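Trainee: This is a predicted model, with the sequence first.
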Amino acid sequence: MPGEFFSGVACLIRGFGFWRRRPAVMMLGLVPAAIVFALMVAGLIALGFSLPALVDWLTPFDETWPDPWPTVISAATGAAILAMAIVLAAVTFTALTLAVGDPFYERIWRAAEQDSGGIVPESGAGFWRAVRSSLGLIGLGILTAFGVGLVGFVPVVGGLLAPSLGVVLSGRLLAVELSARAFDARGIPGPAQRTLRRGIRWRLLGFGVATQLLYLIPLGAVFTMPAAVAGSTFLARTALDVASASGRNGRTNSTTN
């Protein structure tokens, strides 16, 4: 399991290697990422300034409670809101950036496909597929954020568990969405994509968690986004290779038996 997890991280590292091999193509990916990142930062700054007032508004019932319960409740509420913000910011940034920058990211995806060798699809899934997928990602992000927010109210451990869970769940959502381009370009339907991802579930998680953690670094999301698009292509090709190898092994075993 750890080896598979870090193999997913390695896919992202390989994506960063594209900054050296294909700098011109990767630079194109900075433009939409920087625009959406500025909007996300503005929203998070606004949330930061309004967080104390928001916590007070959500917890008026604890004013008459004895110490230390008002402090505990306020801390849990703040942690829950921050955990929700981590999830929503990550998925919204990725969804909007992929939709706005679809032509740029298709060029990165194609370069990564060519670098991987083998048959390269003639075209990507298209702009409107990117829009539909982005809206679906935001919807899943909202549901996930509420679930993570509820975890924040778990006594004692909620304040630490909620942000950690937010990183893991949002990372997986990112990995699923980013890897979908390579599958969609091959005309692979949703159920078959889920089957392919189950074959590399720990690599998928490693890739997603690493991407999410880099998103948390100042300006990290901007420079990570092009690398994540390239890296997710390698991840998807790994899933296809694993499925192909499993199929060959299955046929060999059937012939032997």
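Mentor: Happy to help now that I have it. Treat the numbers as computed from the prediction; the structure is a model and nothing was measured. Residues are numbered from 1 along each chain as shown.

Trainee: make it CA atoms for all contacts and neighbour counts henceforth
Mentor: Will do.

Trainee: helix or strand right after whichever strand or helix holds Ala99?
Mentor: Here Ala99 sits within helix 69-100, counting by DSSP states H and E. Using DSSP H and E, the next helix or strand after helix 69-100 towards the C-terminus is helix 102-116.

Trainee: what distance separates that next one from the middle of the whole chain?
Mentor: Remark: helix 102-116 is offset 18 Å from the chain centroid, using CA atoms, centre = their mean, to the nearest Å.

Trainee: Summarise which helices and strands that helix is packed against.
Mentor: helix 23-28, helix 127-151, helix 220-256 (3 or more CA pairs under 8 Å, 6 or more residues apart in numbering; DSSP states H and E).

Trainee: which residues are contacting it?
Mentor: 25-26, 28-29, 98, 120, 124, 126-127, 130, 182, 226, 229-231, 233-234, 237 (CA atoms under 8 Å, 6 or more residues apart in numbering).

Trainee: Am I right that Gly78 is in contact with Ala53?
Mentor: No. Between Gly78 and Ala53 there is no contact under CA atoms under 8 Å: 10.5 Å.

Trainee: mind checking the SS state of Ile188?
Mentor: Assigned by DSSP: H, G, I helix; E, B strand; the rest coil, the conformation of Ile188 is coil.

Trainee: ok, now how distant is it from Ile200?
Mentor: Note on Ile188: its distance to Ile200, by CA to CA, to the nearest Å, is 16 Å.

Trainee: Of these two, which one has the most company?
Mentor: Each of Ile188 and Ile200 has its neighbours counted (other CA atoms under 10 Å); Ile200 has more, 22 against 14.

Trainee: Leaving out chain neighbours, which residue sits closest to the more buried one?
Mentor: Ala239 (6.1 Å; CA to CA, 6 or more residues apart in numbering).

Trainee: What's the local residue count around the one you found?
Mentor: Neighbours of Ala239 (other CA under 10 Å): 24.

Trainee: dump the residue contacts of it.
Mentor: Leu196, Arg197, Gly199, Ile200.

Trainee: Now secondary structure and distance to Leu173 too, for these, in CSV please.
Mentor: Below are these laid out as CSV (DSSP: H, G, I helix; E, B strand; the rest coil; distance: CA to CA, whole Å):
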residue, secondary structure, distance to Leu173
Leu196, helix, 15
Arg197, helix, 12
Gly199, coil, 16
Ile200, coil, 14
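
Trainee: Mind listing residues that contact stretch 167-186?
Mentor: 86-87, 90-91, 94, 109, 121, 123-125, 133, 137, 141, 144, 189, 193, 204-205, 207-213, 228-229, 232-233, 235-237.

Trainee: Presented hereafter is structure B, for comparison with structure A:
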Amino acid sequence: MRDFGAGFGYLLKGQRWVGRHGRQLGIGLLPGLITLVLYAGALVGLAYGADDLAGWATPFADDWSSPWLGAFRGFLTALLFVLGLFLAVVTFTAVTLLIGQPFYESLSEAVDRSEGGAVPESGLPLWRELWVSARDSVRVLLRVALYGVLLFALGFLPVVGQTVVPVLGFCVSGFFLAEELTAVALQRRDVEFKERLALLRSRRMLALGFGVPLALAFLVPFVAVFLMPGAVAGATLLVRDLDRAGADPADAGPGKTPDTGSGAPGAGTTPAPGPGWGEDLPR
């Protein structure tokens, strides 16, 4: 749980950072507003059409007597909307980051600059950065879709489907939100997609502590828009401390001084940033 608390601490620290840098906050809000309008329209359409979709998908239930037909399709309609909401929460960050790539990269660089030390730059042209971001987002979405189908099927199980499955859904959402947000800073450090996943899997509770509260907050209308700039800033701070602390980022949580000596737990298992960073991490 120490890692979970450290991850949540980075989220709070990022919000405080943009609170002190009003210009960066204003720039970071625009992509989220555009994405919010697009997603709101999609969810409204799903809300109106989910009942018809449930009826189309279950023709075998047409002859069921009342109240079983209504109860079954009502449950399926609600489940479809929950699945749509789950996908919206997870993909919101990917789409917002794609739309706002230049803005968020500038914000991430500003965080690095304000905290001192090196300010890594990708050195890629904008079109190439957009291509890499879109390609990696598709990779994330494919993984999320697989989890979504599995969780959707498990949702039909009595009790488990109404208790354990929603919790697992938020954990999946939180983990991939953390991956998408840290990608802004890690791409500038030449850390590839598979290496980023390996890095976050090796500190899964840290990633969940950062991402799960954010996934829950994104369920509240408009909150996602206002939290996105701070989430990017917090993810950059998290990556900076991963960089400095090496294998035990929890020891480099907000307000702590990382111990990079040879006696630190697990020291040396995380290579320095650059090509191959994270290759030695557990997969």
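Mentor: Everything's here; your move. What you see is a predicted model, and the numbers here were worked out from it, not measured in a lab.

Trainee: hang on, the earlier thing: looking at Gly78 and Ala53 of structure 1, which has the bigger crowd around it?
Mentor: For Gly78 of structure 1 versus Ala53, neighbours defined as other CA under 10 Å are more numerous around Gly78 (22 against 12).

Trainee: Apart from its chain neighbours, what residue comes closest to that one?
Mentor: Gly78 of structure 1's closest residue in space is Val55 (CA to CA, 6+ apart), at 6.3 Å.

Trainee: so that neighbour makes contact with Ser74?
Mentor: Yes. Using CA under 8 Å, Val55 of structure 1 is in contact with Ser74, at 6.3 Å.

Trainee: and stretch 143-152 of structure 2, which stretch of structure 1?
Mentor: Here stretch 143-152 of structure 2 aligns to structure 1 at residues 140-149, judged by TM-score structural alignment.

Trainee: Give me the mean deviation of that stretch from structure 2.
Mentor: Following the fit onto structure 2, the mean deviation recorded for stretch 140-149 of structure 1 is 2.1 Å by mean CA distance after the TM-score superposition for structure 1.

Trainee: Could you list the buried residues of that stretch?
Mentor: Leu140, Gly141, Ile142, Thr144, Ala145, Phe146, Gly147, Val148, Gly149 (16 or more other CA atoms under 10 Å).

Trainee: Repeat that for stretch 50-67 of structure 2.
Mentor: For stretch 50-67 of structure 2, the neighbour count (16+ other CA under 10 Å) marks Ala50, Asp51, Ala54, Gly55 as buried.

Trainee: What's the local residue count around Gly101 of structure 1?
Mentor: Around Gly101 of structure 1 there are 19 residues (other CA under 10 Å).

Trainee: repeat for Arg248 of structure 1
Mentor: Counted with other CA under 10 Å, Arg248 of structure 1 comes out at 12.

Trainee: so Gly5 of structure 2 sits right up against Leu208, yeah?
Mentor: No. Between Gly5 of structure 2 and Leu208 there is no contact under CA under 8 Å: 9.5 Å.

Trainee: Show me which of these two is the more surrounded one.
Mentor: Leu208 (28 against 17).

Trainee: Average separation of the helix or strand hosting that one from the aligned part of structure 1, please.
Mentor: Per DSSP H and E: Leu208 of structure 2 is located in helix 204-217. Helix 204-217 of structure 2, aligned to structure 1 and superposed, deviates on average by 0.9 Å (mean CA distance after the TM-score superposition for structure 1).

Trainee: what range in structure 1 matches that helix?
Mentor: Going by TM-score structural alignment, helix 204-217 of structure 2 sits over residues 201-214 in structure 1.

Trainee: Pull up the gap between the most centrally placed residue in structure 1 and Ala145 of structure 1, please.
Mentor: Residue closest to the mean C-alpha point of structure 1, counted by CA atoms, centre = their mean, is Leu174 at 1.7 Å. Distance of Leu174 of structure 1 to Ala145 of structure 1, computed by CA to CA: 14 Å.

Trainee: same deal with Asp184 of structure 1?
Mentor: From Asp184 of structure 1 to Ala145 of structure 1 the distance is 26 Å (CA to CA).

Trainee: Ok, Thr77 of structure 1 next?
Mentor: Where Ala145 of structure 1 is concerned, Thr77 of structure 1 sits at a distance of 13 Å (CA to CA).

Trainee: for Pro191 of structure 1, same thing?
Mentor: Counting by CA to CA, the gap from Pro191 of structure 1 to Ala145 of structure 1 is 24 Å.

Trainee: dump the residue contacts of Phe223 of structure 1.
Mentor: Phe223 of structure 1 neighbours (CA under 8 Å, 6+ apart): Leu30.

Trainee: so what corresponds to it in structure 2?
Mentor: Phe223 of structure 1 maps onto Phe226 in structure 2, by TM-score structural alignment.

Trainee: Burial check on the equivalent of Gly169 of structure 2 over in structure 1, number of neighbours?
Mentor: Alignment note: Gly169 of structure 2 maps to Gly166 in structure 1; criterion TM-score structural alignment. By the criterion of other CA under 10 Å, Gly166 of structure 1 has 28 neighbours.

Trainee: pretty sure Gly166 of structure 1 contacts Ala90?
Mentor: No. Counting by CA under 8 Å, Gly166 of structure 1 does not reach Ala90; the two are 9.8 Å apart.

Trainee: List the contacts of the helix or strand where Phe5 of structure 1 lies.
Mentor: Under the criterion of DSSP H and E, Phe5 of structure 1 resides in helix 2-16. Outside helix 2-16 of structure 1, the residues that touch it by CA under 8 Å, 6+ apart are 200, 202-208, 210-211, 224, 226-232, 234-235.

Trainee: Can you name the element that comes right after it?
Mentor: Taking DSSP H and E, what comes next after helix 2-16 of structure 1 is helix 18-21.

Trainee: mean distance, that next one to its aligned residues in structure 2?
Mentor: Mean for helix 18-21 of structure 1 is 2.1 Å (mean CA distance after the TM-score superposition for structure 1).

Trainee: likewise stretch 102-115 of structure 1?
Mentor: With mean CA distance after the TM-score superposition for structure 1, stretch 102-115 of structure 1 averages 1.3 Å from its match.
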